[in-house]
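Undergrad: Could you look at this predicted model? Sequence included:
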Amino acid sequence: MHMVMYLMVQEPITLIGGIHEVSIHDAQQNKYSLSRYYAMWNKPRPESSTIDKQSSSKFLNASEKQQFYRELASAAESGWDFGTRWMRDTSEFTTLATTSVLPVDLNVFILKMELDISFLAREIGADGIAENFLKASQARQRAINSVFWNEKMGQWLDYWLSNGTTCKVESQTWEAQNQNQNVFASNFVPLWIDLFNSDTPLVEKVMRSLQTSGLVCAAGIATSLTNSGQQWDFPNGWAPLQHMIVEGLARSKLIEARSMAKEIAERWIRTNYVAYKKTGAMHEKYDVEKCGESGGGGEYVVQTGFGWSNGVVLAFLEEFGWPRDQSIDCIS
């Protein structure tokens, strides 16, 4: 167990240090450290070499091409490959600038990791490690609240860095206009963490924001409001995003939030079930406007299988069940 703990402590260094870490100062000179995606790769992706070379053809010099390849690889590293979330101009794919974004969800994932390591270290008596990771989690929570939270919108918003990212960004001053005010499902991912979903007034504000966001559709939560043709945009819905948001709402003390979680889960179960009955397969993504339809867009044909879709449906059924007398077909 101590060897496992050693490995767990070493792994985060590659995620949160060096080029991946950016410091933001507020007007009172408080310093907040947050993480970004920054792939150590500036060539075409081996699995998509032809497509990447075609996409980079508009760039005239080698350094611009290399930076674009890094942005592509960083978006692939994020799992959101691709969507307008990473584009400076949502209508132009070559404005991809993943390394210029401090992502809400990435920092929530790292916060959860820090909390988990602290808990496990405490369990085995490694109190020094536990305290270090607890302090790190507290600092990251403050950073998430200070840099990402938008009180008016009731959402946590990705933060765009002000300058280019071809080298290490040492520090920047927080500016309100650098928050990306486009609506993405990732803006609601902090609800997944008990630190946030245990705050009932906060949950109510975020729930109201989600209700009026335009993301909640007939068959689940859309990834964004922009229909760009990219797979991490409207009208696609992805299982992990449904799961994190539903879990956050369901764990709260707010009755209306728990009811909303159940309703979204039922919509997601329906669309997965009906699509399975039609095609004989579970799909990696679904069209949240059309119950029983798989999603589209992206660089490849829709994949079937599919691990996270299977897992999330099972998790929802375990959490909420399904009454025997309730139809599981799409509601017209």
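TA: On my side now, so go ahead. Computed from a prediction, not measured in an experiment: that's the story for all the values here.

Undergrad: Could you use CA atoms for every contact and neighbour count after this?
TA: Noted.

Undergrad: Tell me the spacing between the residue lying closest to Asn187 once chain neighbours are set aside and Ser186.
TA: Distances taken as Cα to Cα, 6 or more residues apart in numbering place Trp156 nearest to Asn187, at 4.9 Å, with adjacent residues excluded. Note on Trp156: its distance to Ser186, by Cα to Cα, to the nearest Å, is 8 Å.

Undergrad: do Val104 as well
TA: In terms of Cα to Cα, Val104 sits 7 Å off from Ser186.

Undergrad: Between those two, point out the one with more neighbours.
TA: Val104 (24 against 21; other Cα atoms under 10 Å).

Undergrad: residues contacting that one?
TA: 144, 148, 156-159, 186-187, 189-190 (Cα atoms under 8 Å, 6 or more residues apart in numbering).

Undergrad: Could you do Ser55 as well?
TA: Taking Cα under 8 Å, 6+ apart as the test, what Ser55 contacts is Thr94.

Undergrad: cool, and Ala239?
TA: Contacts of Ala239 (Cα under 8 Å, 6+ apart): 284-285, 308-309, 312.

Undergrad: try 10 Å this time
TA: When contacts are counted by Cα atoms under 10 Å, 6 or more residues apart in numbering, Ala239 is found next to 220-221, 268, 272, 283-286, 307-313.

Undergrad: Use this one as the comparison:
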Amino acid sequence: MIRSTKKPLIAGLMALLFFSCTPEKEQATSSASGFYKPWESLGPLFHEVQMAGIYPDSKTFVDCVPKRPPAEILSDYLELREEEVFDLEAFVKANFDAPEVPSNTAYESESEFALHLEEHWDYLTRSSEANDAFSTLIGLPEDYVVPGGRFREIYYWDSYFTMIGLGASGRIDLVEAMVDNFAFLIDSVGFIPNGNRTYYLGRSQPPYFASMVNLLMQLTEEEKGLDYLTAVQREYDFWMEGAEKLSEDQPAINRVVRLTDGTVLNRYWDFLDFPRPESHREDVELAEHLQDAEKPVLYRNLRAGAESGWDYSTRWFEQKDDFGSIRTVDILPVDLNCLMFAMENTLANLYELAGNDIKATGYQVRAEDRKEAIQRVFWNGQVNAFTDYVWTSGELEDQVTMAGAYPLYFLTATPEQARLQAAAQEQHLLQPGGLVTTMLESGQQWDFPNGWAPLQWIGVKGLEHYGHKALADGIKNRWLSINKKVYENTGKMMEKYNVADTTLLAGGGEYPTQDGFGWTNGVVLGFLAEDVAY
């Protein structure tokens, strides 16, 4: 159970309860009633606005709110566009309210660094609201923290690292409110979407909900976790949907894959296979050289890459210099499967706490089986590190990335694997400003030379778990140093940092570097809190 809600919920949200994660219903989210979906409601107008680049950031238009019913706007557009002189940009601005662009508060004094992070939670917090009939924003019952910048809504995996900082700040009430919001989404939608926008209803993000529950239990009391047992179970069922139907003839369904030896592991997926509305132009242009039958495959892989949170990285590319070769659904990610282990382990602990020994034992067995599979399937002896597994070819990827740090964070590595993984991270990924995400420079934002706060946390804490404290402290100090340096120069915290050249900020990706920034603030505060053990 989640605590009682005090504010209005979403009109029409329960309409999604019919949703089923089966292959024959993959398009269920696209026709769910009760939500505004501009790519459907606006049809050709949506496509033309996005392709014309009326807004430099494709996400802006899907966050715009129509000033009147979309059907009326579309009807007027279809009539007016036939005129000899038609100004599309003027038409859009006359009929849609653009989202507000927040002015981030900058601080100048170095001594205000920690104070700024503490006070900035209020700036990043949004109040729950009923959903506007013509908005893509999905209302939530409790207050929540957004990342900042262009990210005006809650994001799934961001929130775990934000919560770490909230806990260090003593904002336990807000941690609980955010866990309640995610439990609400699981109960209402059937899973936790990428973010609380209608254009994210085809996919989730790295499943940190069980870790959030564990964090809340550490901040409050162990019994608190029982309030979320049903929600954790439902999320697990979502990620494992179709596992019982896997066979040699059908080795993959949704987010589960069966290997030839019978091992069942997880991958990223998206129920939909058309261009992402928030990146419509970018996806259409990437696919323009393909045959029509090939485009849905590319779109699915792009969407699955977005579900991974690493959007985008050469980690997902078959040819490392070709974005169009993205093959996310062919890959079993080591980090995702560590998160699934954590979920199974959490279910075992919660069922034991609830007095259900049979289920507790069952999930403990599942967790141990997955731990063994992680050590066996993902360990790459050629590079002495954990790497992703390409299930369609039966081969391990050979690039050392920060995904390989997850077995240390979630305690699924053997001591010897942890020792070798630590050495690989130090040799291939350690830079003056912290840990770079991958070894390859591609222009993609999840590649060299960028470092990201969540992966610094995973890397540092994973090393600490296996006793590599000196290396962990060195990484932590390098990351804190670059965070403080950029803050001193700009008065802001950034989404990502160039950790190879600490004289620069960061770059690459589909949008400019964002400031704010929820998970960066959270990780810094977690590092500064000496008693933070999670």
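TA: Thanks, I have the structure now. Since we're looking at a predicted model, the values are computed, not measured.

Undergrad: TM-score for the pair, please.
TA: For this chain pair, the superposition-based TM-score is 0.85 by TM-score structural alignment, normalised by the length of the first structure; 297 aligned residues with a Cα RMSD of 1.7 Å.

Undergrad: Find the residues that touch each one of Trp156 and Ser186 of the first structure.
TA: 103-105.

Undergrad: The first structure: matching residues for stretch 368-380 of the second structure?
TA: Taken onto the first structure by TM-score structural alignment, stretch 368-380 of the second structure occupies residues 138-150 there.

Undergrad: now the strands for the stretch 1-150 of the first structure?
TA: Taking DSSP state E, counting those that start in this stretch, the strands of the stretch 1-150 of the first structure run over residues 21-25, 31-35, 101-102, 149-150.

Undergrad: which strands and helices sit next to the first one?
TA: For strand 21-25 of the first structure, the contact count by 3 or more Cα pairs under 10 Å, 6 or more residues apart in numbering; DSSP states H and E identifies strand 31-35, helix 127-143, strand 171-173 as packing neighbours.

Undergrad: My guess is Lys59 of the second structure contacts Pro38. True?
TA: No: Lys59 of the second structure is beyond contact range of Pro38, at 11.7 Å (criterion: Cα atoms under 10 Å).

Undergrad: what sits in contact with each of these two?
TA: Contacts common to Lys59 of the second structure and Pro38, judged by Cα under 10 Å, 6+ apart, are Pro277.

Undergrad: More neighbours: which of these two?
TA: Pro38 (24 against 18).

Undergrad: From the chain's centre, how far out is stretch 8-18 of the first structure? Work that out for me.
TA: 19 Å (Cα atoms, centre = their mean, to the nearest Å).

Undergrad: Summarise which helices and strands the longest helix along the first structure is packed against.
TA: The longest helix of the first structure (DSSP state H) is helix 255-279. Using 3+ Cα pairs under 10 Å, 6+ apart as the contact test, the elements touching helix 255-279 of the first structure are helix 200-211, strand 216-217, strand 220-221, helix 239-251, strand 285-287, helix 307-320.

Undergrad: Need those in CSV (columns: distance to Gly296 of the first structure).
TA: Output for these, formatted as CSV (distance: least, Cα to Cα, whole Å):
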stretch, distance to Gly296 of the first structure
helix 200-211, 24
strand 216-217, 16
strand 220-221, 15
helix 239-251, 14
strand 285-287, 8
helix 307-320, 15
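
Undergrad: Need the winner for burial among the ones you listed.
TA: Of all these, strand 220-221 carries the top mean neighbour count, a mean of 30, counting by mean count of other Cα atoms under 10 Å.

Undergrad: In the second structure, what stretch matches it?
TA: Against the second structure, strand 220-221 of the first structure falls on residues 434-435 (TM-score structural alignment).

Undergrad: okay but Val213 of the second structure is in contact with Ile164, surely?
TA: No: using Cα under 10 Å, Val213 of the second structure makes no contact with Ile164, being 11.7 Å away.

Undergrad: overlap in contacts of those two?
TA: Here Val213 of the second structure and Ile164 share the contacting residues 175, 219, scored by Cα under 10 Å, 6+ apart.

Undergrad: Helices of the stretch 51-200 of the first structure, start to end?
TA: Under the criterion DSSP state H, counting those that start in this stretch, the stretch 51-200 of the first structure contains helices at 62-78, 104-123, 127-143, 194-197, 200-211.

Undergrad: Can you say which of those helices is nearest to Met40 of the first structure?
TA: Of all the helices of the stretch 51-200 of the first structure, it is helix 62-78 that lies closest to Met40 of the first structure, at 7.3 Å by Cα to Cα.

Undergrad: Can you list the buried residues in the closest one?
TA: For helix 62-78 of the first structure, burial by neighbour count (16 or more other Cα atoms under 10 Å) applies to 65-76, 78.

Undergrad: Can you list the neighbours in contact with that helix?
TA: 36-45, 52-53, 55-59, 80-83, 85-87, 94-100, 103, 105-106, 164-166.

Undergrad: could you redo the last one with a cut-off of 7 Å?
TA: 37-39, 41-45, 56, 59, 81-82, 96-99 (Cα atoms under 7 Å, 6 or more residues apart in numbering).

Undergrad: and these, which are buried?
TA: Counted by 16+ other Cα under 10 Å, the contacts of helix 62-78 of the first structure give 37-39, 42-45, 56, 81-82, 96-99 as buried.

Undergrad: Which one of these is nearest to Ala139 of the first structure?
TA: Set against Ala139 of the first structure, the nearest of those by Cα to Cα is Tyr37 (19.4 Å).

Undergrad: Glu21 is in contact with that closest one, correct?
TA: No: contact criterion Cα atoms under 7 Å: Tyr37 of the first structure and Glu21 do not qualify, at 9.2 Å.

Undergrad: Can you find the partner of Phe410 of the second structure in the first structure?
TA: By TM-score structural alignment, Phe410 of the second structure lines up with Ile193.

Undergrad: measure its match to Leu249 of the first structure for me?
TA: From Ile193 of the first structure to Leu249 of the first structure the distance is 10 Å (Cα to Cα).
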